[in-house]
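Participant: My questions are about this predicted structure, shown below with the sequence.
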Amino acid sequence: MIAYQVVFHQIPTQKYLRGHNSSFGSLFSGISSNYDNDISFHPSDADTDNEESEDEFIEEHNVNFVSEMKYVVFNSQLKQLFNKCLGDNQCAAPVVELDYRHKGSLVIVNGTCLHNHHFEWRSQPLSNKMAIGNLLLAASILYSGNTYTTAAEFFDTFKLKFFSENDFYYIQRKYLLPVVNSMWNSQQQQLLSEYEGNTDLIVAGDGRSDSPGHSAAFGTYSLMDTKTNAVLATSVVKVTEVNNSYSMEKEGLIRCLNQLEEAHVTVTTLATERHPQISKLMKDEYSTISHQYDVWHMSKSIKKKRAAAAKRRECAELQPWIKSIGNHFW
């Protein structure tokens, strides 16, 4: 649930959290239950007798750990908190032994007082053996569009304890990305349900690759409602799924149209660039959809051809007219 809450702090969506339990005892229910594989947790570091009471404490107080204020604490200042016993007996005797352990941004302090009382203190709450601060840091990095490398350099310069790159990608893969996918699917279902029965849907489609030219490994294709600018469908295509990188755009369009068809959304008009494979596809397999060419791409093509022609001596007088021709075409 914390991962969901971070998403909504970054992307405010009021409706999505309705019906979700905010209890942190079931923090990641529905996403993953294999907590024993958490690489930031070591059984020898935990007091198993306190696990149930730990979750009860979280649920009882029902604290919103996403919006709760956090602070940077220096080690020298932290030590001042452990001059006296913090055990259950609260004898307030001097502490004679302290042991500090770190798990990412979490610090665990184990102490023993003069009367041989033992206590443990954690800088962060836990939920299902996961330090909530580690989860929130990983979520903040991903959902704010940053990278682990940039964040790690900042924390290292500041000498602030931080988790490893492996831990970051583990949290991202196991908790954060499933939340993003779940949120996207839920919003898309709600969005597409509003288009059922629409008889005048005009969409624009375009593809994008991870690198220019014909050496791209991945390509994305999206369909957008030209009236509302809402993205109705999107798909990711890997080059190994098609004959070559040039064919990824065609495959992406097919998947997007299939998504809309499965959602009972009917497209009446589609505007794309002048991709030969897409033109043939629309003519042969989607003849019921009016296929039109995107004006921007055509204007760009005209400008490019006029610019090339103007470089020839006999067409030099064309140069001042290039921009006006493009404007007229629009």
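Facilitator: Ah, there it is. Numbers count the residues shown, from 1 in each chain.

Participant: When you work out contacts or count neighbours from here on, use the C-alpha atoms and nothing else.
Facilitator: Noted.

Participant: Thr199: neighbour count?
Facilitator: By the criterion of other CA atoms under 10 Å, Thr199 has 11 neighbours.

Participant: Touching, it and Val265? I think so.
Facilitator: No: the pair Thr199 / Val265 is not scored as a contact, 9.0 Å apart, by CA atoms under 8 Å.

Participant: try this one next to it:
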Amino acid sequence: MTTLTESSQLSDSFSTSTTGHTDKKYIVFEKNIMELFQRCPRCSKSPELKTYRRGTFLSIDQICHHCEFFRQWKSQPLIKSTPVGNIQLSAAVYFSGSSFYQVQKMFQAMRLQNISYSAFRRHANRFLEPAVIHSWHQLQDTEVESLRHKKVKLGGDMRADSPGHCAKYGTYSLMNLETNSIIDLQLVQSNEVGGSHNMEKEGLTRGLQLLESKGVAVDYIVTDRHPQIQKFLRDRKITHYYDVWHLEKGLSKKVAKAAKEKDCEVVKKWQRGISNHVYWCATSSSSGPEKLAKWKSVMNHMQNKHEHDNPIFPKYLHPDRNSTDRKKWFKPGTKAIQRMEKILVNKRVLNDVEKLSSRYQTSTLEAFHSLMLRFTPKNVVFPFIGMLCRHYLAALHFNENAGGTQARTTKGTLRYSIHYPKAKKGGYSVKPVKTKATYRYVHKMMSLLFEEVIPNPKPYLEELEKIPVPNPLSSAFHHPPLAEAVESYRSRFNQGQP
């Protein structure tokens, strides 16, 4: 019995027109397979068996020297000389956003035969990544075509592959806030724009240029309060609103810090109220001046004053009620009220409150960025095209499941779950339970892969090659020969030794 290695070449005569990628697969033990070939079907003698393996593929030649019977059995179909199972395993790992090395460890634990990493990368470069690029472009064209000659309400935000100014990649996402679907993704590498601090503006610029070239007009865009984005949209005369959560988060941190200061203990009693007030001002107002008037009223309200000088919002809206806690009111001229004035009604905050989004927020976009972690974990390094393709996969998954409905029990009752997030410090939040995610996009890409890309990869490779790939970050530095680097390493660590 002989075994060929992973790199063994199989004859082209094994090719078949039926790929079999839709067939069911089973885990079969080697001993059970070999039992089927222990006897010659013609003379019942013991034949000679030769086995050939290539990744997940197994071929057995059964040769009987007594009656000259011969047959060859193959565990799976082949496309030319490539086993279908090997390509499909690579596709399943890639399209599901999994890690090859994690799958490899699982296979090794079960002693399942596996393909090599070089085979996986070869499949990815020739077939899988072109299929992903084409699938995303098809979906994007459909989304954009439905928005042509319309004014779209956009949400925009960037997600970096690592925190701080050490990020290599920045991915700017544009979402249609009316449908919660991703309509564009722009991957920017830091050396394209002179540093990671410029990636967000560049990503938004490219995204808006693409939509403009396809005849899509922007009604307004909701983002965080990034200064570069503010100036860019102001110069472009695009209506810009701020996401409420980003402002509330920043203010809450400052208020919580002030509550720990001496003579400011009363601030702690108003932390939740101030946080809620930010959302109420944004969602209950129809104009910027109304948001400002309602926001400024909080300073009077904290001092137990419920009528205001501003004609837009002259009086509180809640019913009269006598508070049992008289110590919760701020007193004029105290350190506590001065700290609140400095935090809540400074010039920048007032300008930001006026531009808060009344209806749409970017919370769904934040959820998409959280989903990205499943496809591009921050502790794994990906090449540019690999990073781009995995982000496209995340967008395909998100868009397919963005309109998911709320799950119901067997009796038809809507399902909810209760959570105790760390940020609420013992508080809880209730969330509706969604129906299970679907993965139709994976099956569509599998069909595209075996029915179109593999038989004729050229047009799909040409589509991928149109994507400009920036030089690696290390390309700007000197690359010494390995021998020179090793010699330098040895001399540095062996100084003073004989």
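Facilitator: Now that the structure is in, tell me what you want to look at. Since the structure is predicted, the reported quantities are computational estimates derived from the model, not experimental observations.

Participant: so what number do they get for TM-score?
Facilitator: After superposition, the two chains reach a TM-score (TM-score structural alignment, normalised by the length of structure 1) of 0.78; 274 aligned residues with a CA RMSD of 1.9 Å.

Participant: Spell out, range by range, the helices that occur in structure 1.
Facilitator: 2-10, 51-61, 75-79, 132-143, 148-158, 165-171, 177-193, 248-262, 276-285, 295-310, 322-329 (DSSP state H).

Participant: picking up where we left off before, quick one: common contacting residues for Thr199 and Val265 of structure 1?
Facilitator: Counting by CA atoms under 8 Å, 6 or more residues apart in numbering, Thr199 of structure 1 and Val265 have no shared contacts at all.

Participant: Tell me which of the helices of structure 1 sits nearest to Tyr221 of structure 1.
Facilitator: Closest to Tyr221 of structure 1 of those is helix 248-262 (CA to CA; 5.0 Å).

Participant: Quick one: list the elements packing against the closest one.
Facilitator: Packed against helix 248-262 of structure 1 by the contact rule (3 or more CA pairs under 8 Å, 6 or more residues apart in numbering; DSSP states H and E) you find strand 202-209, strand 218-225, strand 231-238, helix 276-285.

Participant: Repeat the analysis, applying 6 Å as the threshold.
Facilitator: Under the contact definition 3 or more CA pairs under 6 Å, 6 or more residues apart in numbering; DSSP states H and E, helix 248-262 of structure 1 sits against strand 231-238.

Participant: OK, contacts around the residue nearest in space to the middle of structure 2?
Facilitator: With distances taken as CA atoms, centre = their mean, structure 2 has Met372 as the residue nearest its mean C-alpha position (1.6 Å). Met372 of structure 2 is in contact with Ala394, counting by CA atoms under 6 Å, 6 or more residues apart in numbering.

Participant: switch the cut-off to 10 Å
Facilitator: Neighbouring residues of Met372 of structure 2 by CA atoms under 10 Å, 6 or more residues apart in numbering: 97, 159, 366, 378, 390-395, 397-398.

Participant: Kindly report the same for Ala46 of structure 1.
Facilitator: 108, 120, 129.

Participant: Tally up the residues packed near the second one, please.
Facilitator: Counted with other CA under 10 Å, the burial measure for Glu120 of structure 1 works out to 16 neighbours.

Participant: And for it, nearest residue in space, chain neighbours not counted?
Facilitator: Once flanking residues are discounted, Glu120 of structure 1 sits nearest to Asn110: 4.5 Å by CA to CA, 6 or more residues apart in numbering.

Participant: The one you found -> structure 2?
Facilitator: Counting by TM-score structural alignment, Asn110 of structure 1 lines up with Asp61 in structure 2.

Participant: wait, that match sits on Lys50?
Facilitator: Yes: if you go by CA atoms under 10 Å, Asp61 of structure 2 and Lys50 touch, sitting 5.0 Å apart.

Participant: So which of the two has more stuff around it?
Facilitator: Remark: of Asp61 of structure 2 and Lys50, Asp61 carries more neighbours, 18 against 14, as counted by other CA under 10 Å.

Participant: Enumerate every residue touching the more buried one.
Facilitator: Neighbouring residues of Asp61 of structure 2 by CA under 10 Å, 6+ apart: 1, 37, 47-52, 70-74.

Participant: of all the helices of structure 1, which lies closest to Val237 of structure 1?
Facilitator: Of these, nearest to Val237 of structure 1 by CA to CA is helix 248-262, at 6.0 Å.

Participant: What range does the closest one cover in structure 2?
Facilitator: Against structure 2, helix 248-262 of structure 1 falls on residues 199-213 (TM-score structural alignment).

Participant: again, but for stretch 148-161 of structure 1
Facilitator: Taking TM-score structural alignment, stretch 148-161 of structure 1 hits residues 100-113 over in structure 2.

Participant: Please spell out which residues along the matching stretch are buried.
Facilitator: Neighbour counts over stretch 100-113 of structure 2 (16 or more other CA atoms under 10 Å) mark 100, 104 as buried.

Participant: Can you tell me what sits against it?
Facilitator: Stretch 100-113 of structure 2 is touched from outside by 27-29, 53-58, 89-90, 93-94, 114-117, 120-121, with contacts defined as CA under 10 Å, 6+ apart.

Participant: Just the buried ones from these?
Facilitator: Buried among the contacts of stretch 100-113 of structure 2 (16+ other CA under 10 Å): 53-58, 89-90, 93-94, 114-116, 120.

Participant: Include distance to Gly170 of structure 2 when you put the residues you listed into a markdown table, please.
Facilitator: As requested, those are exported to a markdown table (distance: CA to CA, whole Å):
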| residue | distance to Gly170 of structure 2 |
| --- | --- |
| Arg53 | 42 |
| Arg54 | 39 |
| Gly55 | 36 |
| Thr56 | 37 |
| Phe57 | 40 |
| Leu58 | 43 |
| Leu89 | 30 |
| Ser90 | 27 |
| Val93 | 24 |
| Tyr94 | 21 |
| Asn114 | 34 |
| Ile115 | 32 |
| Ser116 | 31 |
| Phe120 | 26 |
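
Participant: quick revisit: relative to Val231 of structure 1, tell me which of the helices of structure 1 wins on proximity.
Facilitator: Judged by CA to CA, the one of the helices of structure 1 that comes nearest to Val231 of structure 1 is helix 177-193, at 8.7 Å.

Participant: That closest one vs helix 132-143, what angle?
Facilitator: 50 degrees (axes from the mean of the first three to the mean of the last three CA atoms, to 10 degrees).

Participant: So which elements touch helix 177-193 of structure 1?
Facilitator: Applying 3 or more CA pairs under 10 Å, 6 or more residues apart in numbering; DSSP states H and E, one finds that helix 177-193 of structure 1 contacts helix 2-10, helix 132-143, strand 231-238.
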